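>>> how would this look folded up:
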Amino acid sequence: MRRWFHERISRRGMLSGSAAAAGGALLGAFAGERRAAAQGVPVAHGPEALAGGSHTGHGNMITVGTVDDGRNGFDPAAMLTDWNTGTISRLPDGSRLRTFEIVAQDKEIEIAPGVIFPAWTYNGRVPGPTLRATEGDRLRIVFRNEGSHPHTMHFHGMHAARMDGVPGAGEARPGGEFIYEFDALPFGCHLYHCHAEPLKRHIHKGLYGAFIIDPDPTRHPEHAAAARSRLLGTDENRQWQEFVMVMNGFDTDFDGENEIYAVNTVAHHFLKNPIRIERRRPVRIYIVNILEFDPINSFHLHGNFFDYYDQGTTLAPTLRTVDTVMLCQAQRGILEFTYRAHEAGAYMFHAHQSEFAELGWMGVFDVVEVAS
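Here you go, the predicted model:
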């Protein structure tokens, strides 16, 4: 028992501390900045201003420093709205075909300042690209394996058994290729991940991504307005502020327990780089939990409540007016909320497992007033 206790303390001691102190310092910095601006005092803005704040000091015990997004080849903030809609063409019957190209690669990535992780990636990033299509589209995913191990792409959705992306049905060996083809069904917030063995290793190493199918309003006349609001590119959809958040974690010493937790891979990224929200526009979050080694993850919103669509496969909420939702691995959904009735300010969001928050899974929405 004593040995277990010391090992537990040791692994968690790498980054952990007081989440409340970290968040309090950051929110205090935002409040001070707003007061100074109101009084006409010049203030710094953006990551540079936050980097100089007290929350980065050792006393608050969050990750210190910054991650080199350029070296990584991806930016967690850009991932929030980086929709990969594929290349569109037409089949002989006139229906729409979306073609995606995905490459599996081995790549070292920085998951916290100075912490390098030997990842397996889709298109050189973790999570992989967010694939977005419309209900009923024919999808063609050309998958090439340039990695060092056999890999697959298993999609949560409807497809034939031979397209399931498991060993014997869609596996590509190093240097190989497989083409998945199926219709985009059902609409919702889904995911894809490698299903090669051992499964937990292939998922944990980074082979996963969000897979969003927008509803076709013509198929849902009883909820046409809601369907149009989710359909990328419509006037109704442009009114929303949409983000995708993939909740993940990393076992840096490969002992079967995570040392770092995050949204979109980099610990505490959205504490240091708050997400800008326009107060008067509604918010929609596509959230996916792909955390390995922990049975439950969660999302908690400060100072507000949201409607939740489990799996995203309904156009009416499955939960109304909640501020916390729990998700097991591969569970996902859609959150909808607004700050219209709130004052501008910094509002936290994080996992409501305090340990996860302290070790990286915590962020801030910077709600701002925009002139209409």
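>>> make it CA atoms for all contacts and neighbour counts henceforth
Fine.
>>> please name the nearest non-neighbouring residue to residue 177.
Taking CA to CA, 6 or more residues apart in numbering, and ignoring the residues beside it in sequence, residue 177 has residue 144 as its nearest neighbour in space, at 4.4 Å.
>>> cool, and residue 346?
The spatial neighbour of residue 346 that comes closest, neighbours along the chain excluded (CA to CA, 6+ apart), is residue 366 at 4.6 Å.
>>> next, count neighbours for the one you found.
Other residues within reach of residue 366 by the criterion other CA atoms under 10 Å amount to 20.
>>> correct me, but residue 286 touches residue 241?
No - when contacts are counted by CA atoms under 8 Å, residue 286 is not listed as touching residue 241 (11.1 Å).
>>> one more, for comparison:
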Amino acid sequence: MAIIKVLKRENPYVQIDKTGIDDPNLSWEATGLLTYLVGRPNNWKINIAHLSSVKKNKETSTRKALLELRKYNYCHLFEIRKGGKYIEKFYLVFEVPTQYDEISSNMDVELKEGEKIFYVKVKKERNSNNLPEVENQLMVENIENKGVLPNVEKPKMVKPKVENQALINKELLNNNRMNKEKNHEYDFEEKDDDLRKIEKLFKEFGIDFSIKHKIKIKELLQKNSVDFLISHFKKQYEILKKKENVKSIAAVMSKHLFQGTCEVDSSFLLKKEQENQLQLQKEEKEMKQLNNALQVFLTLPMEKQEAIESEILKKRKEINPQIKKISTFLFHKMIVSDIEILLAKEKLI
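Below is the predicted model:
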């Protein structure tokens, strides 16, 4: 099995794009494996058993991490077949997520007569029940191929017979009553101070703190701190004060409280939308400039193009020139910003 990398360094240090390191979608295992693979020499041949021996992770964990990198497009798996028979498989590993469509039309791999390349897709997860992961899981390859968990026969439960069943039921009933009394006591003693703070705030807002309000606030205090609720109600009040079409702030806030909804600060959303639009326009402008530079570059004589590429590769030794044999499009995409700088110096753009 061969891993074909995008980057290569001639010294003992590894320079890597931090996109994969900062990607929240990747686990620590997948992040570490990606960093390790990027640091290997080009066309370095490996197998899963070897990878499992390098670190403490076993084969199952290693397979799972590699599958995770495929899922988020940090690597793609291909198989070479001849006459329908499997010959070899290889991976293309990338520092940043790269869609298969970006490399499919520019694959340039040497094949023997009769051999063909097939792309191996990542199978979708079938665990629709969201079952929790356990330490002793099935092998990753079995999960990927089958997607099912073994059936376990449900044991029959037998209710034990006891003497004086009525007495036990009576004791259970008394315990339940005692628990309810304790919970009731907790509600009215522990939460009274928090309830009074919110009642005081509502009176400042001019909201009648009815029994219905108290019951709802008690429910919210079971899951939220009093400080959080006070901060939330103050923000809601400030948003409603700015709205001209609100006739009764007290009525609207009570409605939101009972329905579990809230007001949205439209000015904040508008500001964020404007910021996103400006960012999008900036990115589109930059992309247009890069595309124009690439178009000018491709119209130059082949000797001139090769000279520019050679000059860029001397400065950026981390880029593997062999990637051009696999995908010319991807190679030019990696160096297009450098191309733009050189063309600008020579006043060609």
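>>> what's the TM-score here?
Put the two chains on top of each other and the TM-score (TM-score structural alignment, normalised by the length of structure 2) is 0.18; 109 aligned residues with a CA RMSD of 7.2 Å.
>>> residue 286 and residue 241 of structure 1: who's more crowded?
Taking neighbours as other CA under 10 Å, residue 286 of structure 1 and residue 241 compare with residue 286 leading, 24 against 17.
>>> gap between the more buried one and residue 101 of structure 1?
Distance from residue 286 of structure 1 to residue 101 of structure 1, counting by CA to CA, to the nearest Å: 22 Å.
>>> what do you get for residue 79 of structure 1?
Using CA to CA, which is the criterion applied here, residue 79 of structure 1 is 18 Å from residue 101 of structure 1.
>>> so the two - more neighbours on which side?
Neighbour totals were compared for residue 79 of structure 1 and residue 101, and residue 79 leads with 20 against 14 (other CA under 10 Å).
>>> about what we covered before: shouldn't the residue nearest to residue 346 of structure 1 be within a strand?
Yes - Residue 366 of structure 1 sits within a strand when classified using DSSP: H, G, I helix; E, B strand; the rest coil.
>>> who's in contact with residue 319 of structure 1?
Contact criterion CA atoms under 8 Å, 6 or more residues apart in numbering gives 307, 308, 309, 310 as the residues in contact with residue 319 of structure 1.
>>> can I assume the last one is in contact with residue 336?
No - the pair residue 310 of structure 1 and residue 336 fails to qualify as a contact (CA under 8 Å) at a distance of 11.7 Å.
>>> give the buried residues for the lengthiest helix in structure 2.
Looking only at structure 2 and at elements set by DSSP state H, the helix with the highest residue count is helix 266-299. Residues 290, 291, 293, 294, 297 are the ones in helix 266-299 of structure 2 that count as buried (16 or more other CA atoms under 10 Å).
>>> state the distance from residue 337 of structure 1 to residue 71 of structure 1.
As defined by CA to CA, residue 337 of structure 1 lies at a distance of 35 Å from residue 71 of structure 1.
>>> so for these two, which sits in the more crowded spot?
Neighbour tally, residue 337 of structure 1 and residue 71, criterion other CA under 10 Å: the higher count belongs to residue 337, 17 against 11.
>>> find the nearest non-adjacent residue to the more buried one, please.
For residue 337 of structure 1, the nearest residue in space outside its immediate sequence neighbours is residue 306; the separation is 4.7 Å by CA to CA, 6+ apart.
>>> excluding sequence neighbours, find me the nearest residue to residue 288 of structure 1.
Of all residues beyond its chain neighbours, the one nearest residue 288 of structure 1 is residue 332 (4.3 Å), with distances taken as CA to CA, 6+ apart.
>>> and that neighbour, how many residues sit next to it?
By the other CA under 10 Å criterion, the neighbourhood of residue 332 of structure 1 contains 26 residues.
>>> ditto for residue 330 of structure 2
Under the criterion other CA under 10 Å, the count of neighbours that residue 330 of structure 2 has is 16.
>>> what's near enough to touch it?
Residue 330 of structure 2 is in contact with 102, 103, 323, 324, counting by CA under 8 Å, 6+ apart.
>>> which of those residues tops the neighbour count?
Most neighbours among these, by other CA under 10 Å: residue 323, with 21 neighbours.
>>> sorry, back to before: surely the residue nearest to residue 346 of structure 1 is in contact with residue 345?
Yes - distance between residue 366 of structure 1 and residue 345: 5.9 Å, which falls inside the contact criterion (CA under 8 Å).
>>> coming back round to it: overlap of the contact sets of residue 286 and residue 241 of structure 1?
Shared contacts of residue 286 of structure 1 and residue 241 (CA under 8 Å, 6+ apart): none.
>>> can you say which helix or strand has residue 24 of structure 1 in it?
Residue 24 of structure 1 is part of helix 19-38 when elements are defined by DSSP states H and E.
>>> what comes up buried for that helix?
Here helix 19-38 of structure 1 shows 19, 21, 22, 23, 25, 26, 27, 28, 29, 30, 33, 34 as buried, counting by 16+ other CA under 10 Å.
>>> which other helices and strands does that helix contact?
Applying 3 or more CA pairs under 8 Å, 6 or more residues apart in numbering; DSSP states H and E, one finds that helix 19-38 of structure 1 makes contact with strand 345-350, helix 354-358.
>>> quick one, it and strand 345-350 angle?
Angle, helix 19-38 of structure 1 to strand 345-350, by axes from the mean of the first three to the mean of the last three CA atoms, to 10 degrees: 160 degrees.
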